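Colleague: Sequence and predicted model, in that order:
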Amino acid sequence: MQERLQGYSYYKWLIFGVVSTGTFMSTLTASIVNVALPPITTALHSNIATAQWVVTAYLLVITSLLPLMGRLGDVLGRSKLFGYGFAGFTAASLLCGTASSIGMLTAFRVLQAIGASVLMANAMAIVTSFFPPNERGKVLGMIGTIVALGSLCGPGLGGLLVEAFDWHAIFFVNIPVGVLGYAGARLILPVDRERRQETIDYLGAALFAAGMASLLLALNNGTEWGWLSLMTLGCILFSLVLFVLFIRYEKSVAQPMLELSILRTGIFPQAIWQDCSPSWPCSAAVCWYRIFCMISWLLRRRRLALLCRPFLWLWRWLPRSAACCQTRSARWR
């Protein structure tokens, strides 16, 4: 079937559809749980501080594992790994919906985050492999739009599902989409070419993951613990030590997880800055806008999505701006 599909002119857009589905579901699941925390807390006989780990654990695992999952895609094959990511994400969503305690739910969210990290780490690499250079800027901008849509649609969709059914529905909604995504990955994504005969830097990945998790743990709980408390300062110091060990180890290994030489080029830091500088204020604005609406106006959850719609205009121009930047950069060369 793949050989027949490859003969069609729109085959690359079928690949884009499969990749976009995984990206959208990964980001949607990160934000859909926020509005469901109160009913989850009540149903599982917990408190809001403990239930917050359902959200925090998901983000911590994704942030820590993205470099490793990207490296695994390079070595083991991106298409095959992407299918595994869909399968793991879907199975973990089923487990999350059947959790009977807050500890079980948090543990299953970690498994869900592992599958989501596979999808997010390999999405752009798969897309850029099948689109010509003159279309990559536009397509990457469209991926950025899908990431924003997933984050914005999560609270609204979560509120609708919680009010219409219960909190289990915010996890069960991933199952049919995940099954279709896995089928698309197996039927549409091409078989990976010859795999690289390289080793995977597991120790470097472990150092990076532990350091990032410790840093994010301190930043996430600094207000509750106190920014000058022993716990917060200890986590920050521990993360710095791990990052130093990570850099020293990566310089000594033959096939590092992260090639540090790219940090010395001018293009990479500039690209990171250009990507993050518009995202931080926009994400902060959306976050505080939701909080303002929920607290000041006591809105019902299903109305929250309508008030977040204006922020979609902040991201709808991403494909055009990315294509414009690519055209201008090609001229400057």
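Modeller: On my side now, so go ahead.
Colleague: CA only for contacts and neighbour counts going forward, please
Modeller: Will do.
Colleague: show me where the stretch 51-200 of the chain has helices.
Modeller: 53-76, 78-97, 102-130, 133-164, 169-172, 174-187 (DSSP state H, counting those that start in this stretch).
Colleague: Taking helix 78-97 as reference, get the angle to the first one.
Modeller: Counting by axes from the mean of the first three to the mean of the last three C-alpha atoms, to 10 degrees, helix 53-76 lies at 160 degrees to helix 78-97.
Colleague: what's helix 53-76 packed up against?
Modeller: Secondary-structure packing of helix 53-76 (3 or more C-alpha pairs under 8 Å, 6 or more residues apart in numbering; DSSP states H and E): helix 11-32, helix 78-97, helix 102-130, helix 202-225.
Colleague: Can you mark which positions in the shortest one are buried?
Modeller: By that I understand helix 78-97. 78-97 (16 or more other C-alpha atoms under 10 Å).
Colleague: distance between that helix and the chain's centre?
Modeller: 14 Å (C-alpha atoms, centre = their mean, to the nearest Å).
Colleague: Can you name every helix or strand that it contacts?
Modeller: Packed next to helix 78-97, using 3+ C-alpha pairs under 8 Å, 6+ apart, are helix 53-76, helix 102-130, helix 169-172, helix 174-187.
Colleague: Can I get the ones you listed in CSV including mean neighbour count and distance to Pro38?
Modeller: Compiled in CSV, the helices and strands packed on helix 78-97 are given as follows (neighbours: other C-alpha atoms under 10 Å; distance: least, C-alpha to C-alpha, whole Å):
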stretch, mean neighbour count, distance to Pro38
helix 53-76, 21, 12
helix 102-130, 23, 12
helix 169-172, 20, 13
helix 174-187, 18, 21
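Colleague: out of the ones you listed, which comes closest to Ser279?
Modeller: helix 53-76 (16.1 Å; C-alpha to C-alpha).
Colleague: Compute the inter-axis angle for the closest one and helix 11-32.
Modeller: 150 degrees.
Colleague: Contacts for helix 53-76 next, please.
Modeller: Identification of contacts with helix 53-76 by C-alpha atoms under 8 Å, 6 or more residues apart in numbering yields 30, 33-34, 78-79, 81, 102, 105-106, 109-110, 112-114, 116-118, 120-122, 195-200, 202, 205, 208-210, 212-213, 216-217, 220, 257-258.
Colleague: Please compare the first structure with the one that follows:
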Amino acid sequence: MTNLADTLTPRQRWLIFGALGTGVFVDSLEISIVAVILPTLVTELQVGFTLVQWVVLSFTLTKTAIVLSVGRLGDMIGKKPVFLGGTVAFVVGSVLAGLAPNIELLLLFRVLQAVGGAFATALSMGILTEIFPASERGKALGVFSASVSLGGIAGPFLGGVLLDLLSWRWIFFIGIPISCVSFYLAWRYMPASAPSGRQRFDWTGAASLAACMLTFMLFLTFGQRAGYRSPAMLGLFVLSLLTFALFMRTERRVNEPLLNLAIFRNAQFSLNLSMRLISFIVLGGVYLLLPFYLTNVLLLEPVVVGLLLTTS
């Protein structure tokens, strides 16, 4: 069987890398860039912190909930159509989010943006390992990881500049041209290859994982106002536990699970994942609260806020 990497020239490989690298750069940018505008959204859209934080949470929650499903879809229908479709959805979501007249539509379009982002980035590492030979794979993955970091670093400062010079809406427009470049490079140079054989999609696993994460995040968010011991919040918490149990039970029993639980038997992998989880929990609080302190308490300009968020 011919190796895909052997059928591509070095130029083709790096042009495909350009599509993947720009795509993940914009996705990382859109995650980090919105922190600067949260205090502005509270004022302009006349909403409270409990609701405005969902501008961040809706994006990250949606991506996390469907990323395993996207991986399975890539295995079933091919990686190229998933990537192209995700890029289109991301651009459409970005345009609509920038034009949103109220917080409800903004959150809806952020979900669409996140779905597109998940489709466009979840398969990138897998594509890279297929198109690069073993001798170049480490270099490609290293540069790819740097693209992710660069987007996260550039986001807050760029967001502060856009907020200072234009408006918060340009936060969502800024990534559109880059996404168009990513789409063109993928459409032009990425080989189309659908896997052979019939595969089943784990609908129960996908639905239970999404329900688990959504109910748990609603419990954590709105429990601040309603009280974590209120019947509604306790109901959400119990529902999150039940759906998590259903997800675990499903993944153990199906032949083609979304998540192979056997990987967690590797102690080093599990420890590394636990450390990453703790670090994201700590940084998440800083990411959501620090912009309000810098803007409303210290009365700093958006550019300075963005610069401080970048350094943090």
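Modeller: Now that the structure is in, tell me what you want to look at. Remember, predicted model here, so these are calculated numbers, not experimental data.
Colleague: mind giving me JSON lines with the helices and strands packed on helix 53-76 of the first structure and columns for distance to Gly159 of the first structure?
Modeller: Formatted as JSON lines, these follow (distance: least, C-alpha to C-alpha, whole Å):
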{"stretch": "helix 11-32", "distance to Gly159 of the first structure": "8"}
{"stretch": "helix 78-97", "distance to Gly159 of the first structure": "16"}
{"stretch": "helix 102-130", "distance to Gly159 of the first structure": "19"}
{"stretch": "helix 202-225", "distance to Gly159 of the first structure": "24"}
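Colleague: Out of the ones you listed, flag the one nearest His168 of the first structure.
Modeller: helix 78-97 (4.7 Å).
Colleague: Check the mean deviation of that closest one from the second structure.
Modeller: Helix 78-97 of the first structure, aligned to the second structure and superposed, deviates on average by 0.9 Å (mean C-alpha distance after the TM-score superposition for the first structure).
Colleague: what separates the closest residue to Gly86 of the second structure other than its chain neighbours from Leu218 of the second structure, distance-wise?
Modeller: Leaving aside its sequence neighbours, Gly86 of the second structure sits nearest to Gly116 (C-alpha to C-alpha, 6 or more residues apart in numbering; 3.9 Å). Here the criterion is C-alpha to C-alpha, to the nearest Å. By it, Gly116 of the second structure lies 23 Å from Leu218 of the second structure.
Colleague: swap in Ser179 of the second structure?
Modeller: Counting by C-alpha to C-alpha, the gap from Ser179 of the second structure to Leu218 of the second structure is 31 Å.
Colleague: do the same with Thr9 of the second structure
Modeller: 49 Å.
Colleague: Compare those two (neighbour count), which wins?
Modeller: Comparing Thr9 of the second structure with Leu218 by other C-alpha atoms under 10 Å, the one with more neighbours is Leu218, at 15 against 12.
Colleague: who's in contact with the more buried one?
Modeller: Leu218 of the second structure touches Leu236, counting by C-alpha under 8 Å, 6+ apart.
Colleague: What of Phe216 of the second structure?
Modeller: Phe216 of the second structure touches Leu236, Phe237, Ser240, counting by C-alpha under 8 Å, 6+ apart.
Colleague: if you set the cut-off to 10 Å instead, what comes out?
Modeller: Met233, Leu236, Phe237, Val238, Leu239, Ser240, Leu241, Phe244 (C-alpha atoms under 10 Å, 6 or more residues apart in numbering).
Colleague: same thing with Pro257 of the second structure?
Modeller: Contacts of Pro257 of the second structure by C-alpha under 10 Å, 6+ apart are 68-69, 72, 200-206, 247, 250-251.
Colleague: Same question for Thr232 of the first structure.
Modeller: So Thr232 of the first structure contacts 214-215, 217-226, 238 (C-alpha under 10 Å, 6+ apart).
Colleague: Could you rerun that using 8 Å?
Modeller: Ala218, Leu219, Asn221, Gly222, Trp225, Gly226.
Colleague: With distance to Leu152 of the first structure and neighbour count added, can I get these in TSV?
Modeller: Formatted as TSV, those follow (distance: C-alpha to C-alpha, whole Å; neighbours: other C-alpha atoms under 10 Å):
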residue	distance to Leu152 of the first structure	neighbour count
Ala218	26	23
Leu219	23	14
Asn221	24	14
Gly222	26	17
Trp225	29	14
Gly226	30	13
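Colleague: closest to Pro39 of the first structure among those?
Modeller: Of the contacts of Thr232 of the first structure, the one sitting nearest to Pro39 of the first structure (C-alpha to C-alpha) turns out to be Asn221, at 22.3 Å.
Colleague: Now the closest one: closest residue in space, sequence neighbours ignored.
Modeller: Asn221 of the first structure sits nearest to Thr232 (C-alpha to C-alpha, 6+ apart), 7.6 Å away.
Colleague: and what of Ala118 of the second structure?
Modeller: Lys63 (5.3 Å).
Colleague: gap between the spatially most central residue of the second structure and Leu105 of the second structure?
Modeller: The centroid of the second structure falls nearest to Lys63 when counting by C-alpha atoms, centre = their mean (4.4 Å). To Leu105 of the second structure, Lys63 of the second structure is 18 Å away according to C-alpha to C-alpha.
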